[in-house]
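Enquirer: Got a sequence here, can you model it:
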Amino acid sequence: MSAQDSTMLDAASFSTLTVTESPDRLHAQLDRPEVRNAIDARMITELHAVCAHLEHHPKVLILSGTESGGKGIFASGADIAELRERRRADALRGVNSTAFERLAKLPMPVIAALDGYALGGGAELAWAADFRLGTPEVKIGQPETGLGIIPAAGALWRLRELAGEGIAKEILLAGRILDAQEALEHGLLGAIHPTEGLLDAAHALADRIAKQDPLAVRISKQVFAMPREAHPQIDNLAQAILFESEAKFDRMQAFLDRREAKAAAKTESTSGENR
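Expert: Below is the predicted model of the structure:
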C-alpha cells in the first residue's frame, strides 16, 4: 500500500455506507435501500468511522442517499424497529445526537445532497451539515411527536437557528413536512437542482471550497461556530494565526502578480491601439 493509500478509508469495510474518497473530499452515500436508508446503529457506527478519519485527514464531506423503489431517497428516519426497543439508557447515551454533533464539528465543510425523503433522523443528519442542496422531490421534516418521542438529535435547537422560531415550531410541534420549494424559501436548502444534476452540484460546491486555503476554511468554520460573546477576540486570534501562514503570503503575492500582469497587458494593448 502506498503512503497516499494509507490515508484513505477502507471502503470495503462499510456495509451501510458506500464510500468514495479523493485527495480533497470524501463522498459517503447512505446505502440501505431495502429500508429506505433508515438510520440504524450500524450506520451510526460507520458515520463515526468517517468522522474519525476526517478529523485526522480533513477534507470536504459529501453526504447523499440512494434509490429505493426507483425513487431517490436521503433517509426516511431512524430504524423504527430498532428505535422501538431503545430505552432510557439508550436515550441518555445520545446514540444519534453524538454522531451528528461530531459530524457538524468536522474540520472541513459538510455538504448534504438531498433527494426524496429526509425525515426524522434523516432530517437531523441534514441539519448538521454546513450546506444542503436538494432536488424538486425533497420532502423534509420531523414527524417524531407523532410517534410519541422528540427529535433529540439536533432538530430542537438547530431548526430555530437555521430557519427561525415560527417555521421551526410548525415542523417540530405540528409535524409539518416541507417540500423542496418551501425548504428553499425558509433557508433550509441552499439550492434546488434536477435529480440527475444533484451530485454534480455538490461536487461543484466542493470544488469551490477546494480552491480556498484549507487552513483559512477550517479556522473560519471554527470561528463561525463560536458564541457571540467570543467575538471579536476570537476573530483577532484566528487572524493572527493566518497572518503568519505561508499560504497567506503565497496567495496574496499570486494575487498581486496577477493584477500586475493584467495591468501590464492592458497598458500594452492601449499602447498598440495608439500606435
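Enquirer: use CA for all of it now, contacts and neighbours both
Expert: OK.
Enquirer: how many neighbours does W157 have?
Expert: Residues lying near W157 (other CA atoms under 10 Å) number 13.
Enquirer: do the same with I149
Expert: I149 is flanked by 9 other residues according to other CA under 10 Å.
Enquirer: Reduced to three states, what does it come out as?
Expert: Following DSSP: H, G, I helix; E, B strand; the rest coil, I149 is assigned to coil.
Enquirer: ok, now how distant is it from G272?
Expert: Between I149 and G272 the distance is 75 Å, computed by CA to CA, to the nearest Å.
Enquirer: all strands of the stretch 151-275 of the chain, in order?
Expert: 177-179, 191-192 (DSSP state E, counting those that start in this stretch).
Enquirer: Relative to S22, which of these is closest?
Expert: strand 191-192 (24.5 Å; CA to CA).
Enquirer: Any idea how far that closest one is from the middle of the chain?
Expert: Its chain's C-alpha centre and that of strand 191-192 lie 14 Å apart, by CA atoms, centre = their mean, to the nearest Å.
Enquirer: hmm, who's touching that strand?
Expert: 132-136, 180-181, 184 (CA atoms under 8 Å, 6 or more residues apart in numbering).
Enquirer: change it to 7 Å
Expert: With CA atoms under 7 Å, 6 or more residues apart in numbering as the test, strand 191-192 has contacts from 133-136, 184.
Enquirer: Let me see the contact set for R36.
Expert: Neighbouring residues of R36 by CA under 7 Å, 6+ apart: 68, 73, 75-76.
Enquirer: Second input sequence below; structure requested for side-by-side comparison:
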Amino acid sequence: MTHFVTLDVDERADRVVVTLDRPAQRNAITTEMIDELHAVCTRIEADPKLLLLTGRGEHFAGGADIGQLRTRTRHDALAGINRILFDRIGRLPLPTVAAVSGFALGGGAELAYACDIRIATTTARFGNPEPGLGIMAAAGATYRLPQLVGASVAKQVLLGGHVLDADTALRTGLVLDVVEPGNHVDAAHQLLDRIARSAPLALRLTKTIINSPGTHPFADDIAQAVLFETRDKHDRMTAFLEKK
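Expert: Okay, the predicted model is just below:
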C-alpha cells in the first residue's frame, strides 16, 4: 500500500493490520485519517482480506479531533464524513476485528462498533460523550450500539453519558474477550488465525446475510446452494471425513 501519515498499515497474505498512529493525540480521528482509511477500504474491497484495527500506544482512539470538529458546519454533517467511512468498514467483505486498549470514545467508539468483533484490554473504556459537546453520536452509534448491547445499555451510553469499562463491555457482549494490556493485538491475531481457517466465501456470504435487514430464509438457502457447489466445500468435507 501507499505511504500513510496517520496510519501504520501492514498488509499480509490473509489480513491487513491497520494501526491508528497518532499516539500523542490519543489517536484522535482527523479528516486525513478518514481519507487514509478510505484508501485502505478500497484496497481490501479490491482484494478481500481480514482486517485487524488497533491504535498505537495506550489508547485505541480518544474520539474525533475536536479542533477540526468545532469548525464543521451543517453541510459537513449532511455529508456524513465519518459515518460513510464507518458504514464502509462495516460492509467490508470479510470479518474485521478491533483490538481496543484504553479510550475508545466518541468517533473512536463508533469506529470500534463498526468492526465485526472487538477484543479489549482491562484498561478499555467505551463511551459517547458527544452531547456534552453540543452534538450527537452520528457516525453509527445510534443504530450499531443498540444492536450490539441492547437499547437500554445503548441509552445509558448515548443519553446518560455512561462509559462502559472492560468488564461491562464483556458482560453486555460488546467485546469477545478481555486480556491484559499489551496482549490485545496478539489475541486479535489468534482470533483471525482461527477465522482464516474457514472458507473465505462462506465467511463472506455469512457476513453479508447477517448484515442484511430483516429475516431472509430464502437468501440463506441461495447462499447455501452456492456454497454446496464449491470445490472448497467438497475438499474440506472430504478432509474432515478422512481424518475422522
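Enquirer: rewinding a little: please identify the deepest-packed of the strands of the stretch 151-275 of the first structure.
Expert: Of all these, strand 191-192 has the most neighbours on average by mean count of other CA atoms under 10 Å, namely a mean of 21.
Enquirer: what's that one aligned against in the second structure?
Expert: Aligned by TM-score structural alignment, strand 191-192 of the first structure falls on residues 177-178 of the second structure.
Enquirer: Also stretch 138-152 of the first structure?
Expert: Against the second structure, stretch 138-152 of the first structure falls on residues 124-138 (TM-score structural alignment).
Enquirer: Now that stretch: buried residues?
Expert: In terms of neighbour count (16 or more other CA atoms under 10 Å), stretch 124-138 of the second structure has its buried residues at 124-130, 136-138.
Enquirer: Tell me where the longest helix sits in the second structure.
Expert: Across the second structure, the longest stretch assigned as helix under DSSP state H is helix 31-46.
Enquirer: By how much does the following helix or strand past that one deviate from the first structure on average?
Expert: Of the helices and strands lying after helix 31-46 of the second structure in sequence (DSSP states H and E), the nearest is strand 50-55. Once fitted to the first structure, strand 50-55 of the second structure is off its aligned match by 0.4 Å on average (mean CA distance after the TM-score superposition for the first structure).
Enquirer: Read off where the helix or strand just after strand 50-55 of the second structure ends up in the first structure.
Expert: Later in the chain than strand 50-55 of the second structure, the nearest helix or strand by DSSP H and E is helix 66-70. The aligned range for helix 66-70 of the second structure in the first structure is 80-84, by TM-score structural alignment.
Enquirer: so stretch 218-228 of the first structure aligns onto which residues of the second structure?
Expert: Under TM-score structural alignment, the counterpart of stretch 218-228 of the first structure in the second structure spans residues 204-214.
Enquirer: buried set for the matching stretch?
Expert: 205-209.
Enquirer: Nearest to R74 of the second structure among those?
Expert: T208 (32.3 Å).
Enquirer: and that closest one, how far is that from N82 of the second structure?
Expert: Distance from T208 of the second structure to N82 of the second structure, by CA to CA: 22 Å.
Enquirer: The first structure: which residue goes with A98 of the second structure?
Expert: Aligned against the first structure by TM-score structural alignment, A98 of the second structure finds its counterpart in A112.
Enquirer: Contacts only, for its match.
Expert: 62-64, 126, 129, 131-133.
Enquirer: any idea what L205 of the first structure aligns with in the second structure?
Expert: That one, L205 of the first structure, aligns with L191 by TM-score structural alignment.
Enquirer: circling back to that earlier point, narrow the contacts of R36 of the first structure to the ones also in contact in the second structure, please.
Expert: Contacts conserved in the second structure for the contacts of R36 of the first structure, using both residues aligned by TM-score structural alignment, their matches' CA atoms under 7 Å: 73, 75-76.
Enquirer: Counterpart of G161 of the second structure over in the first structure?
Expert: In the first structure, the residue matched to G161 of the second structure (TM-score structural alignment) is G175.
Enquirer: List the contacts of that match.
Expert: G175 of the first structure neighbours (CA under 7 Å, 6+ apart): 142-143.
Enquirer: One more: the one 5 residues further on?
Expert: Contacts for A180 of the first structure (CA under 7 Å, 6+ apart) come out as 134-139.
Enquirer: any idea which of these is the one closest to G121 of the first structure?
Expert: K139 (13.2 Å).
Enquirer: Report the separation between the closest one and R176 of the first structure.
Expert: Distance, K139 of the first structure to R176 of the first structure, using CA to CA: 10 Å.
Enquirer: And E55 of the first structure, by the same measure?
Expert: For E55 of the first structure relative to R176 of the first structure (CA to CA), the value is 35 Å.
Enquirer: that older thread, any chance of the contacts of A180 of the first structure in a markdown table, with distance to D10 of the first structure too?
Expert: Shown next, in a markdown table, are the contacts of A180 of the first structure (distance: CA to CA, whole Å):
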| residue | distance to D10 of the first structure |
| --- | --- |
| G134 | 28 |
| T135 | 30 |
| P136 | 34 |
| E137 | 32 |
| V138 | 31 |
| K139 | 32 |
